[in-house]
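Q: Below are the sequence and a predicted model; questions follow.
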Amino acid sequence: MVLGFDLGASRKAAKQLRTAGDKARDRSDWDEAAEQYRQYLKIENDDFAIWVQLGHALKEQKKYDLAESAYERARDLKPDDADIHLQLGHLLKLTGRNSEAVEAYGKSYAIEPTFAAEMEMKSLGGVDEDIFLNAVSSQFKSKDVVYIELDDMLIYLEAHSTVSGIQRVQAEFARFVVDKGGLVSGTQFVFVINPPYQDCVWKLQPELVHDVVKYATGTKVDHEYLKRLIASVRSSAVRIEPSAGQCYLVLGAFWVFNTVSGRFLHLKRLGLRIGGYIHDLIPINQPEYCDEGLCHEFLLSFGDSMQVFDFILTNSHHTANEVIAYRKRLGLEPMPVEAVQLAHANKVTHDGADVWTPKIKGLKGKKFAMMVSTIEARKNHKYLVDAWRQFYNEGLEPPELVFVGRFGWRVHDLMNTLKQSRNFDGKLHILHGLTDGELNKLYKECSFTVFPSYVEGWGLPVGEGLAHGKPCVSSLTSAMPEIGGDFVDYVDPWNLREGIEVFRKMCFDEEYREARRLNIEKNFVIRTWSNFAENLAETTIRHHGAKINERVSQANFQPGIVFRPNELSFGKKLPTDYAVNPVRLLLSASWGAVEHWGSWMLGDRGEIEFKSPYKAGDEVVVYLEFFGAPFVGEDGYLTVVVGEGKMEMPVAGTHKYMKIPGDKSFVVKTSGKVGENGIVNVNVFVDGEVRLETDQPGARRFSVGIKAVAYSLKQDAISRSDIAEELVSGIVQV
């Protein structure tokens, strides 16, 4: 009995020590954490997790030798744990032992090919990149798999502490999928990130994704802590290669990485069905409301996606009709386009978060109308400012105005107006960075909501206000009537005179405003985010299973034409019908973003592919103008092979090689045969040592860039002569 009592007391003491260590760690008291963990490990010497935590605490104190010993003890306990080798790699890199760090990262990667280990090895260099190409973790073999891309949401939340618009869609769908255990109607939904120019995707841990979503949509958000959660999501992501017959859904801003081909073509050519969720076509149809750079890249990416996507889902019937009309206007063949309308909001509850926090307490006891959106020209905040100014000029006292949102694009005139009026002597309030809890409190307390935007793909704030039971005055344009129906009072965003009268009634006729509120309370049916997510999942599954004609994912490229990638760079005027023949797809998935001079090949292999008017077996001559990087190695050699499909590095002696001239343009002429369906495939390889751009971690590793592409039938001497004349650099035969 005494022995049992002592053992129990010892375990109780150990538990107290571990708890004390964890609490000290959470408040970043590393010295105290390390001491508590040490005492704990005297009792429980084989606790792997606490040896790791002790290593972390010692590393934070810069006691690197002791930290290394703690990590090594953990490694000895679990030699097949990928994370402990990763942590050892971090410590070794921190102490300048880079070659040992690479070895540790390599061991971690061999156990589980995580994003963190691969990025660390690439940043330190000196690694044969074939190990990345050949390292694929266990993957999903069933065709009943849909990959959900979350790059956009994670990148956004690294810069902002709360979700907004497009990111809200991804967050709420992710929440739904996790709640369903990843399985909807027999189909597995898998979260991934898909960085540009890679031949794989990275599977995210669903429970970590859920932690990010739950925290970012919570009542209190510390952005530094949120970024640590996101870092954990990224670092634990595992490399996988999707399989033919599976589906890939792009929910976010597909245009933000400067290339559709660099992110989706490799998936398309693996045999996946790709769907895109389109939020609006504003950068194409109303470019005056968007940044010039956004319009440029959106037109390119949307044009590319018209060839790459197999089906398109949209957030509203309005957006669906715009996509259909766009394709019809350009004479493109019909493709599946279907609206999956967004939510109004989740069912509203006011619990412990129903408080006046310091950010919003200045509105306590006041009557106010609220507009929630980024403050930018398209949202038309000035319309409200001018209407309220009219009321003040008449000696009236309308509810105060509250703008919730960060400042965006083209708001200089608005800001100047507000400055001159001193925000209507403090009666106009601008708030940003509110948590969901703070925003819900303001929705609860406001008199009504306003949303006079010129154009929207959907217009989330209209539905959110209705879900909170509040009357709304919104624009009668684009998708807004789909959200509000008869429950909203509408204005013409270009007609201020009539709009003032609508606002006058809502501001000053309390009986009318109450009648509108009661109508919402009795009759409005909220479409929740769960309703939306379930609809989106089922619609995606249906399109995935439908028999859709094979979509060509190559650009049509006519012989005798010289294509220069820099013609698509920012600052150049793009053809409005670019989607008819999206020539950027020539660059396949192995070339960087288009720059003012051309495009860099990434790594030691590249591919150019296009559809020709010729039949299989016809012989063509291909001309490529390259640019040798200034830092290419002395023994860097290039070869180009046409017409053999995608291939690995050729065996020495089977193809001709040429030395790459550094910091210089040169033209390569080579020949080969057209493949099936008129496809011409050009493989580009670099052999030998290729130097990094600098000796700093993360430096780019590339050797050649492409400046021009042209081709012709071998027997068409006139066309070949014209091409050669246009490409003025010396031509090298390979």
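A: All right, it came through fine. Residues are numbered from 1 along each chain as shown.
Q: CA only for contacts and neighbour counts going forward, please
A: Noted.
Q: Show me the strands in the stretch 401-550 of the chain, by range?
A: 428-431, 448-451, 472-475, 489-491 (DSSP state E, counting those that start in this stretch).
Q: would you list these in JSON lines and tack on mean neighbour count and distance to E35?
A: Supplementary listing: those in JSON lines, determined by neighbours: other CA atoms under 10 Å; distance: least, CA to CA, whole Å:
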{"stretch": "strand 428-431", "mean neighbour count": "16", "distance to E35": "44"}
{"stretch": "strand 448-451", "mean neighbour count": "25", "distance to E35": "55"}
{"stretch": "strand 472-475", "mean neighbour count": "26", "distance to E35": "59"}
{"stretch": "strand 489-491", "mean neighbour count": "22", "distance to E35": "65"}
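Q: I'd assumed E118 was in contact with V127.
A: No. Using CA atoms under 8 Å, V127 is not in contact with E118, being 10.1 Å away.
Q: more crowded one of those two?
A: Neighbours were counted for V127 and for E118 using other CA atoms under 10 Å; E118 has more, 21 against 14.
Q: And the next helix or strand past the helix or strand where that one lies?
A: E118 is part of helix 115-124, with elements assigned from DSSP states H and E. Remark: after helix 115-124, the chain's next helix or strand is helix 130-134, criterion DSSP H and E.
Q: tell me which residues of that following helix are tucked away?
A: Across helix 130-134, burial judged by 16 or more other CA atoms under 10 Å covers F132.
Q: which helices and strands sit right next to whatever helix or strand comes next after it?
A: Counting by DSSP H and E, the next helix or strand C-terminal to helix 130-134 is strand 145-149. Contacts defined by 3 or more CA pairs under 8 Å, 6 or more residues apart in numbering; DSSP states H and E place strand 145-149 against strand 187-193, strand 247-250.
Q: And the ones you listed: which comes nearest E464?
A: strand 247-250 (24.4 Å; CA to CA).
Q: A further structure is provided below for comparison with the first:
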Amino acid sequence: MSLLKRPGAASKTAITAAIRAGDAGRDARDWATAEKNYARALKLNPGLAGIWVQYGHALKEGGNLDEAGAAYAKAIAIAPMTADTHLQMGHLLKLQGRADDAAASYLRAVELDPELRFAVDELRHLAVKGVEWDTERLADAMEKPGAAASQPMTLEQLADQLERRLSSFQLFSETPASDADKRLLESIQDGLKAARKLSDAEQVSAQAQAEAAAHVVFDVSDLLSYFDNARLPTGIQRVQIEVITALLFDPVPGVAVEVCSFSKARDMWVTAPLPLFLRLCELALKSGDRTDLVWTEAVEEMQLALDIGRQLKFSQGAYLINLGTSWWLQNYFLHVRMAKERYGIHYIPFVHDMIPVMTPEHCVERLTQDFISWALGVYSHADHFLTNSEASRRDLIKVGATLGYEVKEENVKVIQLNADFRKPITEIPVAETMQRYGLKPSDYVLFVSTVESRKNHLSAFKAWLDLIRRHGAGKVPKLVCVGNRGWLNDQVFAMLESNPELRQSIMMVSGVSDPDLANLYKACAFTLYPSSYEGWGLPVTESLCYGKAALLSDSSSLPEAGGEFAVYFKLGDQAELTAQLERLMFDKAFRAECERKIAADFQPRPWRDLGVEIAETIKTWFPEGERHDAPPVEARPELGRYYWLRDVADTAVYPGMRSSEIFRSGDGWWSPDDWGSWTKPKGGALQLHVKPTGQKMRLYVGLLGLQREDCTAEVRIGGMTARKEPLHPGEHRWMPVDIAAEDMSSGVLQISLRSDKAQDFGLYTNGVDTRVTGVGVIGFMLCEADNMQARADFLEALTMRDLGELAKRR
């Protein structure tokens, strides 16, 4: 037996008998018998590492966790390079609630055996609970050949694989090829072409990284999140794909481009593997089939990369640009602040619109609340802004002014989205698309849009009904509505369902591939976009790219998107909408003139030009040769004002509205809930920038106890314990803390909050909520210690349960 290498003076027969008896007890789940016999074997020969592991298992199953840990430790001391022993130690430490130590054991197991998938999965599960580990060590281990969760195949490797398949195919090409063979050959050749192209982009990008003076990091969090539930990109997703990939394929001199994603589970930015990102973008534009195995495998690979990949380390003074959105990431700005403090990064969001604030009636309540939360953060953290139209810039400045933020026009750059949507993709015949959807060329009007109230489908349907009754259904073109279902669309579908005339004349389509959508544009009579509010209006640009007249409302940015090439009606004027539709349907000379003008004068620009404009704008804002580290964000509380550390519950902005989240500091916080914020087990911190006055201050901080057991909560000021009190399960406790003048002499007040115990919500929620938390923090109020009026107001509001009004007081 391999286990019996050094039996010493003991009889091999006795050791073997003891081990067999132990194994029999183990197999029967008779842990007492297993423990007894493994102990007997180890007494005869204490050098058997494998039996120490089995002994540890028996002790663990018998409930003797500390003794089991000692047994595993003995096995590791004898054979430190055995990965499975470290895995078992990790399992035990997790059972004991020692999550950080468990992560260290799992990490060591992966380093010793990268094929040990169980250890990788355990690290992923711990990440969701907020446990951290050395991402560099894990990434190095996972890059070894044969790793359990191997890194994505490089594009060069993919190209080589496809070339081998192509060569093998050609060896047997003497006989006439069947249709299936031809399709296979075409697929391999297309894949080879794409792989070589993407591999070239990877090499070009690496060279640009080495030579660049400016480092631009594109955050694609919402794009990758979108891919979890959808495939074909809509407007904002397409902007991200096109601009970023264009810059990766053809970099701007002096500017390096990186791609990252904010991992909500791990609460950090993670580098997105470039080959996999490019592959996802390529696949997303090819088809809407989410069940395609190639697509699902690519999505899963990316998710794994985000779960276990390297934490992003920004270059000093880098530019973090989010071409999408981060509304749904409640801890996003906490990490922007940390990145500013550590790396001096500049945060430059692309603001596509201010729809939830400007037209909240077209948004669901939760979206409006999330957007307002994001808006409060974006005005506090952005160094500059990008936006897509003059209309969006005006709205951005207007909302900022309402909140009390001055946004200068020169700090907002308009990057118009007048790009060329025609792609050199593998085309399919127009006739095939027409047959698939049962359409005839020039016998339908195309309306491309998500189905939601803002897009104004109801007005379009009313106009169609009017036209059908005037001219007869046979003479009115069909209305083809292409787009997924959004929100607040019940009336749209109810109107369609209740009217047989409309059902025969209106077609609702979703999941249309890029080739089919291109053909739908090419073959339509004209396009319609009656939206009540837009940031830009990408379908307008698409229509013009395909040479088709577009009928638009005159709202918001649409006159900028359509320019002199579109036909307009006044928003809200149903008669004018119907009249303009009638004109475009039946006045063929007018429609032909519109198309002639578009063909002669409309000149969309390449997507790369948008990226170049962004890069050149950054160079203008931050001239080369100068150091441009962004200053940290300063959070200054108003004395006597209550700051509630909850997520935003408001559905409208008001003057002086401020974010309370901004006072949170460091990585010890979970995202805000509707009552406040849970800290992580190591505790959370508040950082308050205050003007030194030489006076003592009074701080009131609200804490929430753990849900199932008593704990002791501690408040520390400047590293020293200021107050420590017991908290019962679920107890709300407001702690008054006096702060000496010297503690604020630096102008920064550091407050640490923690509890001596932690809670694992996974145990109480059947794994629905996986967080492990420390004490909860409801909010705080700071005032001069001798300001009895402020103290009385706070205590009165607390008694009357009216802290919300005190939070709005200025």
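A: Yep, it's here. Just so it is clear, the structure is predicted and the values come from calculations on it, not from any experiment.
Q: and the gap between the residue nearest the centre of structure 1 and G252 of structure 1?
A: The residue lying closest to the centre of structure 1 (CA atoms, centre = their mean) is D152, at 2.1 Å. Distance of D152 of structure 1 to G252 of structure 1, given as CA to CA, to the nearest Å: 6 Å.
Q: residues shared between the contacts of those two?
A: Residues touching both D152 of structure 1 and G252 (CA atoms under 8 Å, 6 or more residues apart in numbering): Q167.
Q: where do the helices sit along the stretch 401-550 of structure 1?
A: 412-420, 422-426, 436-445, 460-467, 480-484, 496-508, 510-523, 529-545 (DSSP state H, counting those that start in this stretch).
Q: give me the stretch of structure 2 that the third one matches.
A: Using TM-score structural alignment, helix 436-445 of structure 1 lines up with residues 514-523 of structure 2.
Q: Based on its surroundings, how many neighbours for the aligned residue in structure 1 for D554 of structure 2?
A: Following TM-score structural alignment, the counterpart assigned to D554 of structure 2 within structure 1 is L476. Using other CA under 10 Å as the criterion, L476 of structure 1 is surrounded by 20 other residues.
Q: my read: L476 of structure 1 touches D486, true?
A: No. L476 of structure 1 lies out of contact with D486 (CA under 8 Å); the separation is 11.3 Å.
Q: which stretches of the stretch 251-400 of structure 2 form strands?
A: 255-263, 268-271, 319-322, 346-351, 385-387.
Q: quick one: the helices in the stretch 251-400 of structure 1?
A: 266-269, 282-285, 292-308, 317-329, 381-393.
Q: between the ones you listed, which gets nearest to L727 of structure 1?
A: Of all these, helix 292-308 comes closest under CA to CA, at 25.6 Å.
Q: quick one, which of the helices of the stretch 401-550 of structure 1 is packed in tightest?
A: Stretch with highest mean neighbour count among those: helix 460-467 (a mean of 24; mean count of other CA atoms under 10 Å).
Q: give me the stretch of structure 2 that that helix matches.
A: If you align by TM-score structural alignment, helix 460-467 of structure 1 falls on residues 538-545 of structure 2.
Q: quick one: that stretch to structure 1 mean distance?
A: Aligned to structure 1 and superposed, stretch 538-545 of structure 2 gives a mean residue distance of 0.4 Å (mean CA distance after the TM-score superposition for structure 1).
Q: other SSEs contacting the longest helix that structure 1 contains?
A: When structure 1 is scanned for its longest helix (criterion: DSSP state H), the result is helix 2-26. Contacts defined by 3+ CA pairs under 8 Å, 6+ apart place helix 2-26 of structure 1 against helix 30-43.
Q: Please identify the buried residues of the helix it packs on?
A: Buried, per 16+ other CA under 10 Å, within helix 30-43 of structure 1: W30, E32, A33, A34, E35, Q36, Y37, R38, Q39, Y40, L41.
Q: Can you name the next helix or strand after that helix?
A: Assigned by DSSP H and E, the successor of helix 30-43 of structure 1 is helix 48-60.
Q: can you list the residues that contact that next one?
A: 25, 30-31, 33-34, 37-38, 41, 64, 66-71, 73-74, 77-78, 84, 91.
Q: what's near enough to touch the residue lying closest to L183 of structure 1 once chain neighbours are set aside?
A: Among residues not flanking L183 of structure 1 along the chain, F189 sits closest, at 6.2 Å (CA to CA, 6 or more residues apart in numbering). Contact partners of F189 of structure 1, counting by CA under 8 Å, 6+ apart, are V145, V146, Y147, I148, V177, G182, L183.
Q: From these, pick the one nearest S569 of structure 1.
A: Nearest member of the contacts of F189 of structure 1 to S569 of structure 1, counting by CA to CA, is I148, at 29.5 Å.
Q: Just tell me what the closest one corresponds to in structure 2.
A: Match for I148 of structure 1 (TM-score structural alignment): F218.
Q: Would you mind confirming that that match is in contact with G324?
A: No. F218 of structure 2 lies out of contact with G324 (CA under 8 Å); the separation is 9.5 Å.
Q: For F563 of structure 1, see how far away whichever residue in structure 1 pairs up with A272 of structure 2 is.
A: Aligned by TM-score structural alignment, A272 of structure 2 pairs with L204 of structure 1. Going from L204 of structure 1 to F563 of structure 1 by CA to CA gives 39 Å.
Q: the more surrounded of those two?
A: L204 (25 against 19).
Q: Give me the distance between that one and R239 of structure 1.
A: 9 Å.
Q: Check G678 of structure 1 too.
A: Taking CA to CA, one finds G678 of structure 1 at 33 Å from R239 of structure 1.
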